[in-house]
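In: can't give you the sequence, but here's the structure:
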């Protein structure tokens, strides 16, 4: 927090002084800019605190931290400018200083966040934050096979002692009387060494053992934590939801809420409209080249499956001498003789995909989402890849998370398609407008530097 505040304050005052010296040779209203920078620093910190941005887990998640920092800084600037305009004090701040403050402030914050994430990640690995003294009561064999000990050591807990109990003892109805001396010894140890936490690592099905342990430890005024066993842990990774007085692990979320679908649709309409205006000259030249260099229509239409499996006709610039659309379709391969001379260039640069902007405007597709496959391939992969059908929980996209991670073009092996599906499902579970923006930006670069579509 202190470093964030210092960087924001220094950026604001530094940009004000630097800009005014460069523009007019005078410092200007340094006190006004200092007050504005302090206001921005305080509000930025408060907004990050509300989003739990200063927790170790968040700081070390660089993607989330970058997204949070950029969104918060941009939103804060917009809000402060609106307030300044409404209060008629915007004339006190020059546009040059304001713009430079936004850009410089964002840049230094992102650089600092990257440095902090690397430093704290290294510190966590070495146990630098393991200051809370703790003991563990565990079922024999579990500590050695569990990542819990390492995770606790990396996130603030120093395991001073581990008391292991054999499985046969845990199953005994006379557990307390059997190991009472060991409990007494552990309690004495906890008092002597000022232990602050007790962790239980045993199967959650051993309810009698858990209750007995809690009863034995009730004399200690410290918290007792039950660590999830292997079976429970894999379910508790999912978000916990409240259903009345009951808590549930949401094993499969609805793909997108109606608010998220509305937001994504607005983004698609705006993006597709702008893209059509920007790429109109390219599309016109492409249409002329196709018409002049080969016989056949300019556009190629093929049946694909979209949201909820709904069939639609996808638009592409024609790049082949054939127009396949039926139960048997052969994927394009390297040096495929069916591809025209112009088509080879169009496919490598992905210009052949531009007509799909019309599919986006029609609502069949989205700018970003799982790539739709030909209906024949779709039916085939649904039979052999278990999670394949989940790709239809959102609209298909012109580009997607799988494509910007290298899974683009021909899929010769089943493993490649399975990997593509894995990336598609990750996208569905982690969708955000910011993720769509990142994918579009990466697509615009990768289409030229890493062409692997044939």
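Out: Perfect, I can see it now. Computed from a predicted structure; not experimentally measured.

In: make it CA atoms for all contacts and neighbour counts henceforth
Out: Fine.

In: Flag every buried residue along the regular element (helix or strand) spanning residue 75.
Out: When elements are defined using DSSP states H and E, residue 75 is found to belong to helix 62-86. Within helix 62-86, the residues that qualify as buried are 62, 65-66, 68-69, 72-73, 76-77, 80-81, counting by 16 or more other Cα atoms under 10 Å.

In: what angle separates whichever helix or strand comes after it from helix 62-86?
Out: Toward the C-terminus, helix 62-86 is succeeded by helix 95-125 as the next helix or strand (DSSP H and E). The directions of helix 95-125 and helix 62-86 differ by 150 degrees, with axes from the mean of the first three to the mean of the last three Cα atoms, to 10 degrees as the criterion.

In: on contacts alone, who are the packing partners of whichever helix or strand comes after helix 95-125?
Out: Downstream of helix 95-125, the next assigned helix or strand under DSSP H and E is strand 132-139. With contacts defined as 3 or more Cα pairs under 8 Å, 6 or more residues apart in numbering; DSSP states H and E, the secondary structure elements packing on strand 132-139 are strand 157-165, strand 197-201.

In: next one: the helix or strand following strand 132-139 to chain centre, how far?
Out: The C-terminal neighbour of strand 132-139 among helices and strands, as given by DSSP H and E, is helix 142-145. A distance of 31 Å separates the centroid of the chain from that of helix 142-145, by Cα atoms, centre = their mean, to the nearest Å.

In: max-length helix in the chain?
Out: helix 258-293 (DSSP state H).

In: What residues of it count as buried?
Out: Within helix 258-293, judged by 16+ other Cα under 10 Å, the buried ones are 264-265, 267-269, 271-272, 276, 283, 286-287, 290.

In: okay, pairing it with this:
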């Protein structure tokens, strides 16, 4: 049932948003002549690797110029990319992943292999569900770039401060997942995008099952 809903909703959204997707693609191409999309390597269901589609927001070969954490003001992010990230529009191509079956509308955000290798046995349960476009952790961490901004070591901040809370929220989702939970997350996501900020009290709310 969830898979059917994913395909139907993602297909409808792709159809409705196709003019916007085309405009964004043309602007990216015009801005620096580089590729429109970036296919980010991620780990999905049952630990299987896949490529997650995103609009390219960074200079070409950015992965060779710095680490995986991207604070606000990172010089690798292009002017167009900065605007796309601010409005979360760079994530729209992941609707193709949803249609293709490597992602769901709602589920733990997929991580790179480096971070998955750090999972404890308990945390590996996250890999038993299909990764998603949004989840409780995404809502709590919608402004990750701002949290990392100004840090001399963004990777350390991510690993020691952000990642532990993300994992708690992802585990909470896996334990509590249901059709109703997914609807709540989608509603909160729409509100967060409209407000332009997430919800810091979420860890307590989710873990108490409110």
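Out: It's in. Predicted model, so just to flag it, every value in this text is computed and none were measured.

In: Superposed, what's their TM-score?
Out: Counting by TM-score structural alignment, normalised by the length of the second structure, the TM-score of this superposition works out to 0.80. Behind it: 186 aligned residues with a Cα RMSD of 2.1 Å.

In: what's the matching residue for residue 19 of the second structure over in the first structure?
Out: By TM-score structural alignment, residue 19 of the second structure lines up with residue 281 in the first structure.

In: For stretch 15-29 of the first structure, give the aligned segment of the second structure as residue numbers.
Out: Residues of the second structure aligning with stretch 15-29 of the first structure are absent, taking TM-score structural alignment as the criterion.

In: Quick check: buried residues in whichever strand or helix holds residue 15 of the first structure?
Out: In this assignment (DSSP H and E), residue 15 of the first structure forms part of helix 2-24. For helix 2-24 of the first structure, the buried set under the neighbour-count rule, 16+ other Cα under 10 Å, comprises 4-5, 7-17, 19-20.

In: and the angle from it to helix 95-125?
Out: Interaxial angle of helix 2-24 of the first structure relative to helix 95-125 (the same axes, to 10 degrees): 150 degrees.

In: So what touches helix 2-24 of the first structure?
Out: Contact with helix 2-24 of the first structure is made by 26-28, 30, 33-34, 36-38, 40-42, 45, 96-97, 100-101, 104-105, 108-109, as judged by Cα atoms under 8 Å, 6 or more residues apart in numbering.

In: Now which of those residues would you call buried?
Out: Neighbour counting with 16+ other Cα under 10 Å marks 33-34, 36-38, 40-41, 45, 97, 100-101, 104-105, 109 as buried within the contacts of helix 2-24 of the first structure.

In: if we can go back for a sec, which neighbouring elements make contact with the helix holding residue 75 of the first structure?
Out: Judged by 3+ Cα pairs under 8 Å, 6+ apart, helix 62-86 of the first structure is in contact with helix 30-50, helix 56-59, helix 95-125.

In: in the second structure, what residues pair with that helix?
Out: With TM-score structural alignment applied, helix 62-86 of the first structure matches no range in the second structure.

In: Stretch 121-131 of the first structure now?
Out: Going by TM-score structural alignment, stretch 121-131 of the first structure sits over no part of the second structure.

In: what's the closest of the buried residues of helix 2-24 of the first structure to residue 165 of the first structure?
Out: Of all those, residue 165 of the first structure sits closest to residue 4, with 47.5 Å by Cα to Cα.

In: Quick check: the gap between the equivalent of residue 127 of the second structure over in the first structure and residue 356 of the first structure.
Out: Counting by TM-score structural alignment, residue 127 of the second structure lines up with residue 392 in the first structure. Distance, residue 392 of the first structure to residue 356 of the first structure, using Cα to Cα, to the nearest Å: 18 Å.

In: The first structure: which residue goes with residue 33 of the second structure?
Out: Taking TM-score structural alignment, the alignment pairs residue 33 of the second structure with residue 295 from the first structure.

In: Would you double-check that that match falls in a helix?
Out: No. Counting by DSSP: H, G, I helix; E, B strand; the rest coil, residue 295 of the first structure is not part of a helix but coil.

In: tally of neighbours for it?
Out: Residue 295 of the first structure sits with 9 neighbouring residues when counted by other Cα atoms under 10 Å.

In: all strands of the second structure, in order?
Out: Secondary structure of the second structure (DSSP state E): strands located at 37-43, 49-55, 104-106, 132-134.

In: ok, average deviation of the last one from the first structure?
Out: This points to strand 132-134 of the second structure. Here strand 132-134 of the second structure is compared with the first structure after superposition; its mean distance to the aligned residues, by mean Cα distance after the TM-score superposition for the first structure, is 0.8 Å.

In: which part of the first structure lines up with stretch 81-99 of the second structure?
Out: Under TM-score structural alignment, stretch 81-99 of the second structure corresponds to residues 343-361 of the first structure.
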